[in-house]
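**Student:** Okay, here's the prediction I keep looking at, along with the sequence it came from:
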Amino acid sequence: MLQSKIEINVVKKITGSVHFWLPISGIVFFFLFLASLAFINTGSFRPLLDVHSIIREGFFLLVDMVTSMYFVYYSIQFFNKKFAANTLSIKRYAIEIPVVFLGGFALKSIFYFLFVKLIVIPEANTESLEMRLRNLLAMTHTYLMLTYVVITGFNSFKSMEQRKTQVSRLEKEYAQSRFEALQNQLNPHFLFNSLSILSSLVQINADIAEQFIEKLSKTYRYLLDQREKEWVPLKDEIAFLKNYIFLIQQRYADKLFLDINVHHDESIAYSIIPNTFLVIMEYIINKTSMSVLNPLHIVVSVSEKKALFSYTGQVKEISGNGVLQPFQQLENRYAQINKKIELYTNTNTLENFIVIPLIKNNNE
């Protein structure tokens, strides 16, 4: 088993190396070159059957092809480093193309000179020989340009993919920073509202005020502890929600009720983006009408890797961005991990649903 994994890793390392693919590409181009040259010179591919000639003359041409592959590849790599800030700039190609072609043509001319001196056998029909040599020189230059086009195309595709990945990473980092900034705004706002409620409770009911301070301490501790985290266990977010609902019920009393129908196994099986429940609750409370006669009843449950907030009430318009902006930022944060918060509203039955995606703790 271990030996097999080692062999697989060695194969991957070899096949992933440029020194594997450049010679392979040179060999492929070599056979294409021979086929093209044979057809141009004779109008058929029959010369390819002359194995003796191919072995005698072909080895030199094969070295030429592989050398050209390396020359073009490392020339492009040189310009990638020189124009690292913008690898696809027009200025880069305006310099690179003449350099590669002139250098390549010089390299091809050297190989052509050596080929004529070392390989070519004089023939009685000098006109036919000269024609085939001209075709050879023209074809080697043509395949040099083809080599450049192929490697440049692959390099450009790779650069664009890397740029897409970089843009995606920057967008994710930007969304994360915006969400962290939002969290920093929520915490003082939440504290200010809580202290306003507490100042009233101290005068009315000292026992409730004492409980309120305890719940507020746990709630705010949670907000501070999780602010640097990307994910938190669902059970922690639910514990926060229980403390949070106690605090806000001191403000809304019989106008607001919350039921949490989440089993322990479900709460420990998933994770969620921190502060999600705080943003959702703020959104629902500010977006829905409530009164003693028609209280806002919110039910929280978990089903199929999703947390569901269901509530019945008349949806109202919200003025300003104080509530909408945090919710939109939360939507953007989930969008960055290719997940979506879903909203469902039935104007006839006044039934509303908010569905939040969860992350399975074992990454399923």
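**Tutor:** Happy to help now that I have it.
**Student:** Could you use CA atoms for every contact and neighbour count after this?
**Tutor:** Noted.
**Student:** helix/strand/coil for S291?
**Tutor:** The three-state assignment at S291 reads coil, by DSSP: H, G, I helix; E, B strand; the rest coil.
**Student:** next one: E7
**Tutor:** helix.
**Student:** Tell me how far the nearest residue to L61 once chain neighbours are set aside lies from V63.
**Tutor:** Of all residues not flanking L61 in the chain, F30 sits nearest, at 7.2 Å (CA to CA, 6 or more residues apart in numbering). Spatial separation of F30 from V63 under the definition CA to CA, to the nearest Å is 9 Å.
**Student:** next one: L182
**Tutor:** Counting by CA to CA, the gap from L182 to V63 is 62 Å.
**Student:** Check N9 too.
**Tutor:** Spatial separation of N9 from V63 under the definition CA to CA is 29 Å.
**Student:** then this one, side by side with the first:
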Amino acid sequence: MKIGELHIRWVGILIVSALAMINDGEGHMSDKPIWFHYFVSLCFTAVYWNGACSIIFFLRKKFPEIDRTKRRVLLSAAFIIVWMTVGGIPLKIIFNFVEVKDLLSLTEHVRYLPFNFIVASVVSLSYEAFYFFEKWKEQFTLNQQLKNQQIRTQYEVLQNQMSPHFLFNSLNTLTTIIPENADVAVSFTERLSEVYRYILQNKDRELVSLKEEIDFVKSYLFLLRMRYPDNLTVDFKIDDRYLGLTIPPLTLQMLAENAIKHNVVSKAKPLHIDIYIENGKSVVVKNNLQKKDSLDRSTKTGLENIRKRYRILGQKEIDVITSAANFIVAVPLIDLLEERDLKFT
């Protein structure tokens, strides 16, 4: 059986109750048997400790972020001091330690204030130290997962684009263009270099701006349109106000690649891709659906790769919609300023 906080807490309550009984010099129960003395000590310790834990766990839910540690510690210490002052009043009355009229005296409540302050500080800092370590360990694990996922993404994209098939088609297209139009050949070469440069420059980044990703996708699609000059059209409808929002790198490229990989692209059946913003919260990649009868060997990791990266980043799920006429994928846009404001609210 896994030992959790609850098990440790109650073992601690049993031990602290014994120590409190030994150090009780007030003689409230000098005429009582030792088992009763311990029972009373156990009741007070359990009430104070469990109440303090409830305060700490409530504040963790209210302020779970690491950057709110200072606020969480100060509030938990303050509330625990109050709890240590008033939480045991019912027990004091039950065991006849004080009379009800004595509770109106300020002296009765403040005489234990230094002790309560020490206890509250020790409890708050102890629990916070364990919590901080757990959050750090959790964040370290998430960072490792994201790093591994990024490596897989880089490998998949580089493998697809560095494959002999891709290079053959790119170089064959370039060879055809050079004698016909030198200017277009230069543009083709420049876009080809931009595709690889973008992948290499962003290999260690978790997020890129929408503008960076769109510029990259346009370079990537420029190469593909040289292969399908009249059969592939792409329409971007992105308002400038959304260009500063972010998404994981290569997201749109993978979605555009999937559309071309899984659908017929021909003069009889041209493929059209729309890339646009929906409700200011998502970027959508939509294509008319005309599935190939047979597909080349596929890793089938494109959409799942994107899903996993969004989950690791703690964002919403991507939406995938398939109708008789269209295939639509909507991926959330991430506002870094909004994320920062939420953390410090």
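**Tutor:** In hand now; what should we look at? Predicted model only: the values in this text are computed from it and were never measured.
**Student:** Give me the more crowded residue out of N9 and V63 of the first structure.
**Tutor:** Neighbour tally, N9 of the first structure and V63, criterion other CA atoms under 10 Å: the higher count belongs to V63, 16 against 12.
**Student:** Can I take it that the more buried one is in a helix?
**Tutor:** Yes - the assignment for V63 of the first structure, made by three-state DSSP, places it in a helix.
**Student:** what residue of the first structure matches up with K211 of the second structure?
**Tutor:** When the first structure is aligned by TM-score structural alignment, the residue opposite K211 of the second structure is K235.
**Student:** Also Y196 of the second structure?
**Tutor:** Across the alignment, which pairs residues by TM-score structural alignment, Y196 of the second structure is matched by Y220 of the first structure.
**Student:** quick one: buried residues of stretch 268-278 of the second structure?
**Tutor:** Going by neighbour count (16 or more other CA atoms under 10 Å), the buried part of stretch 268-278 of the second structure is 270-277.
**Student:** And for stretch 194-212 of the second structure?
**Tutor:** If you call a residue buried by 16+ other CA under 10 Å, then stretch 194-212 of the second structure has these buried ones: 194-195, 198-199, 202-203, 206-212.
**Student:** Let me have the residues you listed in TSV, extended by secondary structure.
**Tutor:** TSV is the format used below for those (three-state DSSP):
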residue	secondary structure
E194	helix
V195	helix
Y198	helix
I199	helix
N202	coil
K203	coil
E206	coil
L207	coil
V208	strand
S209	strand
L210	helix
K211	helix
E212	helix
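**Student:** counterpart of Q328 of the first structure in the second structure?
**Tutor:** Under the alignment (TM-score structural alignment), Q328 of the first structure pairs with E304 of the second structure.
**Student:** Any idea how many residues pack against that match?
**Tutor:** By other CA under 10 Å, 11 other residues sit near E304 of the second structure.
**Student:** Show me where the stretch 151-300 of the second structure has its helices.
**Tutor:** Assigned helices in the stretch 151-300 of the second structure, in chain order: 164-180, 182-201, 210-227, 251-262 (criterion: DSSP state H, counting those that start in this stretch).
**Student:** closest to E134 of the second structure out of those helices?
**Tutor:** With CA to CA, the closest approach to E134 of the second structure among the helices of the stretch 151-300 of the second structure belongs to helix 251-262: 31.4 Å.
**Student:** so that closest one matches what in the first structure?
**Tutor:** Going by TM-score structural alignment, helix 251-262 of the second structure sits over residues 276-287 in the first structure.
**Student:** chain center to stretch 315-335 of the first structure: distance?
**Tutor:** The offset between the C-alpha centroid of stretch 315-335 of the first structure and the centroid of the whole chain comes to 25 Å, using CA atoms, centre = their mean, to the nearest Å.
**Student:** List the buried residues of it.
**Tutor:** Of the residues in stretch 315-335 of the first structure, those with enough neighbours to count as buried (16+ other CA under 10 Å) are 315, 323-324, 326-327, 329-334.
**Student:** cool, stretch 126-135 of the second structure as well?
**Tutor:** Residues 128, 131 are the ones in stretch 126-135 of the second structure that count as buried (16+ other CA under 10 Å).
**Student:** Determine how far that stretch lies from the middle of the whole chain.
**Tutor:** For stretch 126-135 of the second structure - counting by CA atoms, centre = their mean - the centre lies 19 Å from the chain centre.
**Student:** mind checking how far H263 of the first structure is from I359 of the first structure?
**Tutor:** Distance of H263 of the first structure to I359 of the first structure, computed by CA to CA: 16 Å.
**Student:** Between the two, point out the one with more neighbours.
**Tutor:** For H263 of the first structure and I359, the more surrounded residue by other CA under 10 Å is I359, and the numbers stand at 19 against 11.
**Student:** any idea what the more buried one aligns with in the second structure?
**Tutor:** Under the alignment defined by TM-score structural alignment, I359 of the first structure is paired with I334 of the second structure.
**Student:** For E213 of the second structure, give me its contacts.
**Tutor:** 249-253 (CA atoms under 8 Å, 6 or more residues apart in numbering).
**Student:** any idea which of those residues has the most stuff around it?
**Tutor:** Counting by other CA under 10 Å, P249 has the largest number of neighbours within those, with 26 neighbours.
**Student:** Correct me if wrong: it contacts V208.
**Tutor:** Yes - using CA atoms under 8 Å, P249 of the second structure and V208 qualify as a contacting pair, with a distance of 5.6 Å.
**Student:** Can you check which residues contact both of those two?
**Tutor:** Both P249 of the second structure and V208 are in contact with N202, where contact means CA under 8 Å, 6+ apart.
**Student:** N148 of the second structure -> the first structure?
**Tutor:** With TM-score structural alignment defining the correspondence, N148 of the second structure maps onto S177 in the first structure.
**Student:** and the nearest residue to L107 of the first structure once chain neighbours are set aside, how many neighbours?
**Tutor:** Taking CA to CA, 6+ apart, and ignoring the residues beside it in sequence, L107 of the first structure has S68 as its nearest neighbour in space, at 7.8 Å. One way to gauge burial is a neighbour count; for S68 of the first structure, by other CA under 10 Å, it gives 23.
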